[in-house]
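1. missing the sequence, but the structure's below:
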């Protein structure tokens, strides 16, 4: 084990694990996961080797969008438990040296939030300007052409007051007016409420959408749009997203976090790298600690494309910016479904050896896949609004597969979403003591990452691959280094073998293979990578 250098914070050294609370563990037999269920599984997470859990929304909500429509920012939905249950979870997690990150949803509330009920009651209500209201267009239609992410117009007419309100998602999710200082003050107080309860940070939902164009100009058409793309992509979000003033808001949030010890903020931002980097802010006015980097979720799975993207990302990072990577989340298809089980092992090694903070998605560590959802079991409002387009998110939100018992150890009753057909074979209990399982691979990767600072905080250097045709076309290689300790990571994205020349890199010892069967082997000259194999090599000094 290499000595851990000082100077890096927990969120730079550590690994974040996203929990979708509805689907992690049911403790009370209602078919839905809850906080007490999460508490009961904390030892599993410690044994796995992660450092922080991020909880998708657990606030009171009508559940039009499963918690992303918040009706009260300072309480817990009874489905998940109580504030006392939350406090107990935080205390238990902290006793185990686990951090707790909450999902914060500042762009919009539920239409059942008391603020919106007041806002829509009359045009002269004191909270009218807490939301975004506009007069109809001259023809009586919506004020402009902005589109909802969930299909249709982003404007909903309210007959009571004769105006439209903006909702970039469901009509049950009206957008807050972040240009209003009262909204700013109220929402920053929400952050303080949870920070005072011991929360270690926030994942901020749709951070780049929080401010809209003050003139509400029409968005231009998207010339690249074609059928099958997301409905809102018919237009380019020139005026409804990523407005310059949003950075003032994010900096405001950061100042709140910086008034506490070692708290952090992850921003959900789907933007090209050149625009994403602005969300780090500047050293004088810092913003998000980690603007989410979704490249590995969205890119084609090939070595050349990913190598180029890593290089572009590293080159654009500001000097004060810390990188991060993610393979999947509650909105995106699971990695094992996207790239297949063999390459999902390669993806795990990539995620946990790249420079920066990795975020794992629950169940990926056992190779969970998207689960087909019968039409009568569909829950996701996106799928209901735009049926048949394949945009539904239920398949990647299905219950965690703990064991081979009737409901996979998740619940004693039928869960809110169907279980995978193979859950009796693919589960934690089956994989825990199986040396070549996906779970064993993740545990060894996480153990090695924690014990070797080069793999968590070391520098990153891309390696020009030399070798046979497969190696040059399908192998991604890089070196991680700290204090003279170097590791070579070589990943074969092909389903056939590759021979890699190490003559310019040096010799070393295999610390870990995705195939889990040749640790300790010495390599020099050439490295033979088998089909779908990744290796981590401790290079000789």
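-> Structure received. Quick caveat: nothing in here was measured; it's all calculated off a predicted structure.
2. use CA for all of it now, contacts and neighbours both
-> Will do.
3. Which element, helix or strand, includes residue 511?
-> strand 508-513 (DSSP states H and E).
4. Next up, the contacts around residue 425.
-> residue 404 (C-alpha atoms under 8 Å, 6 or more residues apart in numbering).
5. Revised request: answer the last question for residue 448.
-> residue 455.
6. which residue is nearest the middle of this protein?
-> Geometric centre of the chain, nearest residue: residue 329, 4.8 Å, by C-alpha atoms, centre = their mean.
7. that older thread, what's the strand holding residue 511 packed up against?
-> In terms of contacts (3 or more C-alpha pairs under 8 Å, 6 or more residues apart in numbering; DSSP states H and E), strand 508-513 is packed against strand 522-523, strand 534-539.
8. A further structure is provided below for comparison with the first:
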């Protein structure tokens, strides 16, 4: 019986409350951006056979699940998040046979495949939308959201697209506007129509029956929108739809479901993931990301890094889901900058800060997510011209911000720090041309530092970032205190040091990290004066904390104090 088969429920008692064990509690998820992972045929675009060729690499790292960004048929206006056929594969990525082979080979290595479920919107080339725009009485018209022009003949209301500009586009054939909360080529589906929901559930079951391990759900907090009230996120029927989805699709299956929810708060998180809610396994929340954005210019004018604020957000979520629900743990994804560039130091302490960030994240309570290349310390790419970018959001926002008076130089600095293409440059496999990603011309430039930062060299270096990640993944499988231990933060107002502990049945884990490039002397509170086994460190092992300690630049370590044997 593998981990994805149906298993009897078991429970663990933690600090007086009960948690049902799930296979994904001890797993680590690895996100793959297929276009940028491995190109097997030299066309410059990553593909499914390329992913299959690296399954042994992923097995060696220790991951239990791979999440694929969309691989469905698509005109690629938004790199696959605009789907024209939910039950076919984009030709540049391969075929359904390639996908079935990937699932089977991954499962043989005890790795599940998580698909990206994009059901807030489709492509404007989806057959449903092609039919819908033919006439106002077409049977598929109500699959999407249409409104007549406003009283002044303009837009129906003030809703804006997340990619810039109005969320409405006029269809000249019928004289009505359709809603698109992202690109104009991504019309929003009408979830109030039960026929839409039935088609989506049918499609989801089709994929589940092919043996996938679950779904990551793109902007799932948008599906309950109430357009006429200008409610986009957290609409009144959102959780009704998710509970219906649970009943009609994955509820009886032993799979992982993760919702992308930019609007979630600690107060609403349990509505999605509480054990009695019958909705999702967990959600992605982004408060630790958005609290670093400027109030006016958003991520294009980032705020200075503030560790106290970051600790406050991460700890708040740990506490909120301590007795129910489950946290997702991540620094980056396909929409976010590279973790070591954002939170670490790539100029003087690249390896040390990358390991530090991994240690802090992976020893918290929740399921860790690694974004491809994070495990080797890949960095942001310093593009010098807007023409080097490929991301539709970045290009649209550049035009709008410059038109509004934001200088092109300032925008480029913001894009270099926070733009989505930072995460989308090709995976750096070796020192070969284009980082070993392709024998052709890559669809987007490879980061120039690939001769030094690549998987081939990392795997042969005992002290590499890759091997540090491998150790952290293995520790989660070995020590229940990492999986289920109670979280407690310490020294919350310290501007440079992150300290927390995890406790379970007498075992205690203390994690300490320096987020600066300078040594920090720290007085240790009585409650943290411990000795035991150093599970992991990015310098020499630390086995005890006495009255004081000096942490070196970006030093991080974890000490485990085991309960006395009975």
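-> All right, it came through fine. Every value quoted in this text rests on a predicted model; they were computed, and no experiment measured them.
9. Any idea what the TM-score is?
-> For this chain pair, the superposition-based TM-score is 0.89 by TM-score structural alignment, normalised by the length of structure 1; 511 aligned residues with a C-alpha RMSD of 2.2 Å.
10. with structure 2 superposed, average distance for the lengthiest helix in structure 1?
-> Across structure 1, the helix with the greatest residue count (assigned by DSSP state H) is helix 181-196. For helix 181-196 of structure 1, the mean deviation from structure 2 after alignment is 0.5 Å (mean C-alpha distance after the TM-score superposition for structure 1).
11. Output the residue interval of structure 2 matched by that helix.
-> Helix 181-196 of structure 1 corresponds to residues 194-209 of structure 2 when matched by TM-score structural alignment.
12. What are the contacting residues of that stretch?
-> 86, 87, 119, 143, 189, 190, 191, 214, 245, 248, 249, 250.
13. Pull out the buried positions in it.
-> Across stretch 194-209 of structure 2, burial judged by 16 or more other C-alpha atoms under 10 Å covers 196, 197, 200, 201, 204, 207, 208.
14. Which of those residues sits closest to residue 42 of structure 2?
-> Closest approach between the buried residues of stretch 194-209 of structure 2 and residue 42 of structure 2, by C-alpha to C-alpha: residue 207, at 28.6 Å.
15. Based on its surroundings, how many neighbours for residue 460 of structure 2?
-> Counted with other C-alpha atoms under 10 Å, the neighbours of residue 460 of structure 2 add up to 11.
16. Return the residue of structure 1 aligned against it.
-> Counting by TM-score structural alignment, the partner of residue 460 of structure 2 is residue 433.
17. which ones are touching its match?
-> Residue 433 of structure 1 makes contacts with residue 440, as judged by C-alpha under 8 Å, 6+ apart.
18. From residue 262 of structure 1, how far off is it?
-> Going from residue 433 of structure 1 to residue 262 of structure 1 by C-alpha to C-alpha, to the nearest Å gives 36 Å.
19. and if you look at residue 187 of structure 1?
-> Counting by C-alpha to C-alpha, the gap between residue 187 of structure 1 and residue 262 of structure 1 amounts to 20 Å.
20. Now check structure 1 for the residue matching residue 333 of structure 2.
-> In structure 1, residue 333 of structure 2 lands on residue 329 (TM-score structural alignment).
21. roughly how far apart are that match and residue 446 of structure 1?
-> With distances taken as C-alpha to C-alpha, residue 329 of structure 1 is found 19 Å from residue 446 of structure 1.
22. ok, back up a step: the nearest residue to the match of residue 333 of structure 2 once chain neighbours are set aside: neighbouring residues, count only.
-> Leaving aside its chain neighbours, residue 329 of structure 1 sits nearest to residue 361 (5.6 Å; criterion: C-alpha to C-alpha, 6 or more residues apart in numbering). Neighbour count for residue 361 of structure 1, taken as other C-alpha under 10 Å: 22.
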